[in-house]
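K.L.:
My questions concern the predicted model and sequence given below.
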Amino acid sequence: MKEKIIEKSNELFLNLGFKSVTMDEIANSLGVSKKTIYKYFKNKTDLIDGVTNHIFDTICCGIDEICEQKGNPIDDLFNIKQFVMTHLKDEKSSPQYQLQKYYPKIYSSLKQKQFKVMQGCVLENLKYGIEIGVYRKGIDIEFISRIYFNGLTGIKDKEMFPLKNYSMKTLMNYYYEYHLRGICTPLGLEKLEHQLKINQL
């Protein structure tokens, strides 16, 4: 039952937002009473913590699988982007922004975990990209991995980048182009141009 509660809550939170979905709505969607939910989660905050950790673990497993295939590092970044956006429902409800605003403790904990996982993945991506000649030699990979993470979290600030002006897909494409043009070799730029054409469709 706990898994069903997490799955249904995950669906509702990502489609409608963490703030707007009530425990009553979750219970009704599952066809159970609120008491049933409270057997497993002491309150809504506890449920949101469980759901966000579930999303985090699911996304981490998917990213690991993509990275393990050792494809072209530029293709890998775009594949990871597509995988994450699919699991976050294209971020239509601005989940990260809502967490930051209404559940700051959960957001802070999640951000620290995201950084540890993403930095390792990005460092490997950068090293391999240099090795096969799609990224420039001599770039500071530690700095770039940190600025990359900071930029990815920054574009999810809905006050800075309102959804009415930018869809998340558009923002991600802009950010990936911005990131990669700064570090790619001519060979890498060819691969980037190909990915940008695919992602405009």
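P.N.:
The structure has been received and is ready for your questions.

K.L.:
going forward, measure contacts between C-alpha atoms and count neighbours the same way
P.N.:
Fine.

K.L.:
so D75 is in which element?
P.N.:
helix 73-87 (DSSP states H and E).

K.L.:
Show residues contacting that helix.
P.N.:
55, 59, 62-63, 66-67, 70, 91, 125-126, 128-129, 134, 172, 188, 191-192, 195 (Cα atoms under 8 Å, 6 or more residues apart in numbering).

K.L.:
and if you look at stretch 16-23?
P.N.:
With Cα under 8 Å, 6+ apart, stretch 16-23 has contacts from L12, F13, K34, K44, I48, S93, S94, P95, Q98, L99, Y102.

K.L.:
Report the buried residues of it.
P.N.:
G17, F18, K19, V21, M23 (16 or more other Cα atoms under 10 Å).

K.L.:
any idea how far K92 is from the first one?
P.N.:
From G17 across to K92, the span is 9 Å (Cα to Cα, to the nearest Å).

K.L.:
still on that earlier bit, next helix or strand past the helix holding D75?
P.N.:
helix 95-102.

K.L.:
List of residues touching that next one?
P.N.:
If you take Cα under 8 Å, 6+ apart as the criterion, helix 95-102 is touched by F13, L14, G17, F18, K19, I106, Y107, S108, K156, D157, K158.

K.L.:
ok, the first one - contacts?
P.N.:
Residues near F13 by Cα under 8 Å, 6+ apart: V21, S93, P95.

K.L.:
Look up how far E142 lies from it.
P.N.:
34 Å.

K.L.:
cool, the fourth one as well?
P.N.:
For F18, the distance to E142 (Cα to Cα) stands at 33 Å.

K.L.:
Burial check on E68, number of neighbours?
P.N.:
E68 is flanked by 10 other residues according to other Cα atoms under 10 Å.

K.L.:
take a look at this one as well, against the first:
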Amino acid sequence: MSTGNSVDIRQNIITTAEDHFIRYGFKRVTMDDIAREMSISKKTIYQFFKDKNEIVCAATEEHLRREEEQMDRLEQESENVIEFLVKCTKMIRQHVATVNPSAIMELQKYFPDGWQIFLNYKKKVFLNSLMRSLIRGQEDGYFRPDFNPEILAMLRMEEVQLCFDNRVFPRNRFDITEVQVQVFRHFIEGLMTAKGRELLEEYKKNLSPHETIF
């Protein structure tokens, strides 16, 4: 087996596992499921990963890396923080629609190593991105100047996780997409100045009939 092929197979295992974890949750997916989907043997998978936990960690890192790239791209392409938030809302809807609601809670409960990767991402990437956006909004006059960006960024991080908690928002009573969007709306509208709200209304006017921001 050549080095190039080895790299490809390992990456394909990660990609397949990530797709299954997102759709079905971390607990339900087995090594047999991954092998069957790829039409390979479990023995081949074990040549690259010693156990399921190691695959969970690799898939979690891959998913978060791609999410980081997407956030960076949206931030760079946005002319202002309001446009960035509009794009983030669309991204939230897309992500929530594709991710199994139980995935985050299962990662926390059953895979502590993968959960630590997620926590590190929250602290190093998500927190910094949020703080940049909040500070940018304050400097441009779209957000109130009287709040601490670090405190509000940390609050927002916890809100995201809370929305996936089935104990707080049971799946049989709440639509997870609606929960995430409404909580995000509550958070953002509490920060906006009149200038920020005015610009947001301008973006709303340019939406197609089937699109919504909040």
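P.N.:
Nice, thanks for sending it over. Every value quoted in this text rests on a predicted model; they were computed, and no experiment measured them.

K.L.:
From I37 of structure 1, how far out is the aligned partner of D51 of structure 2 in structure 1?
P.N.:
Aligning on TM-score structural alignment places D51 of structure 2 opposite N43 in structure 1. N43 of structure 1 sits 9 Å away from I37 of structure 1 when distances are taken as Cα to Cα.

K.L.:
what does Y103 of structure 1 give?
P.N.:
20 Å.

K.L.:
For the two, indicate the residue with more neighbours.
P.N.:
I37 (22 against 17).

K.L.:
list the contacts for that one?
P.N.:
Counting by Cα under 8 Å, 6+ apart, the residues that I37 of structure 1 touches are K2, I5, A27.

K.L.:
now do I14 of structure 2
P.N.:
I55, A58, A59, E62.

K.L.:
would the first one count as being in a strand?
P.N.:
Right, I55 of structure 2. No - if the criterion is DSSP: H, G, I helix; E, B strand; the rest coil, then I55 of structure 2 is helix and not within a strand.

K.L.:
Excluding chain neighbours, what is closest to D113 of structure 2?
P.N.:
Nearest-residue entry for D113 of structure 2: C57, 6.7 Å, with adjacent residues in sequence omitted and distances by Cα to Cα, 6 or more residues apart in numbering.

K.L.:
Any figure for the gap between that neighbour and R144 of structure 2?
P.N.:
C57 of structure 2 is 39 Å from R144 of structure 2, by Cα to Cα.

K.L.:
which residues in structure 2 form helices?
P.N.:
3-24, 31-38, 42-46, 52-77, 81-98, 103-110, 112-121, 127-139, 149-163, 176-189, 194-205 (DSSP state H).

K.L.:
Make a markdown table from those and add distance to I213 of structure 2 to it.
P.N.:
Formatted as a markdown table, the helices of structure 2 follow (distance: least, Cα to Cα, whole Å):
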| stretch | distance to I213 of structure 2 |
| --- | --- |
| helix 3-24 | 24 |
| helix 31-38 | 36 |
| helix 42-46 | 42 |
| helix 52-77 | 15 |
| helix 81-98 | 6 |
| helix 103-110 | 25 |
| helix 112-121 | 26 |
| helix 127-139 | 18 |
| helix 149-163 | 17 |
| helix 176-189 | 9 |
| helix 194-205 | 7 |
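
K.L.:
Mean neighbour count, the ones you listed: which tops it?
P.N.:
Most buried of the helices of structure 2 by mean neighbour count (mean count of other Cα atoms under 10 Å) is helix 127-139; its value is a mean of 19.

K.L.:
What range does it cover in structure 1?
P.N.:
With TM-score structural alignment as the criterion, helix 127-139 of structure 2 aligns to 119-131.

K.L.:
Show me how far that stretch is from its chain's centre.
P.N.:
18 Å (Cα atoms, centre = their mean, to the nearest Å).

K.L.:
How about stretch 121-132 of structure 1?
P.N.:
20 Å.

K.L.:
Stretch 172-181 of structure 1 now?
P.N.:
15 Å.

K.L.:
and if you look at stretch 75-92 of structure 2?
P.N.:
15 Å.
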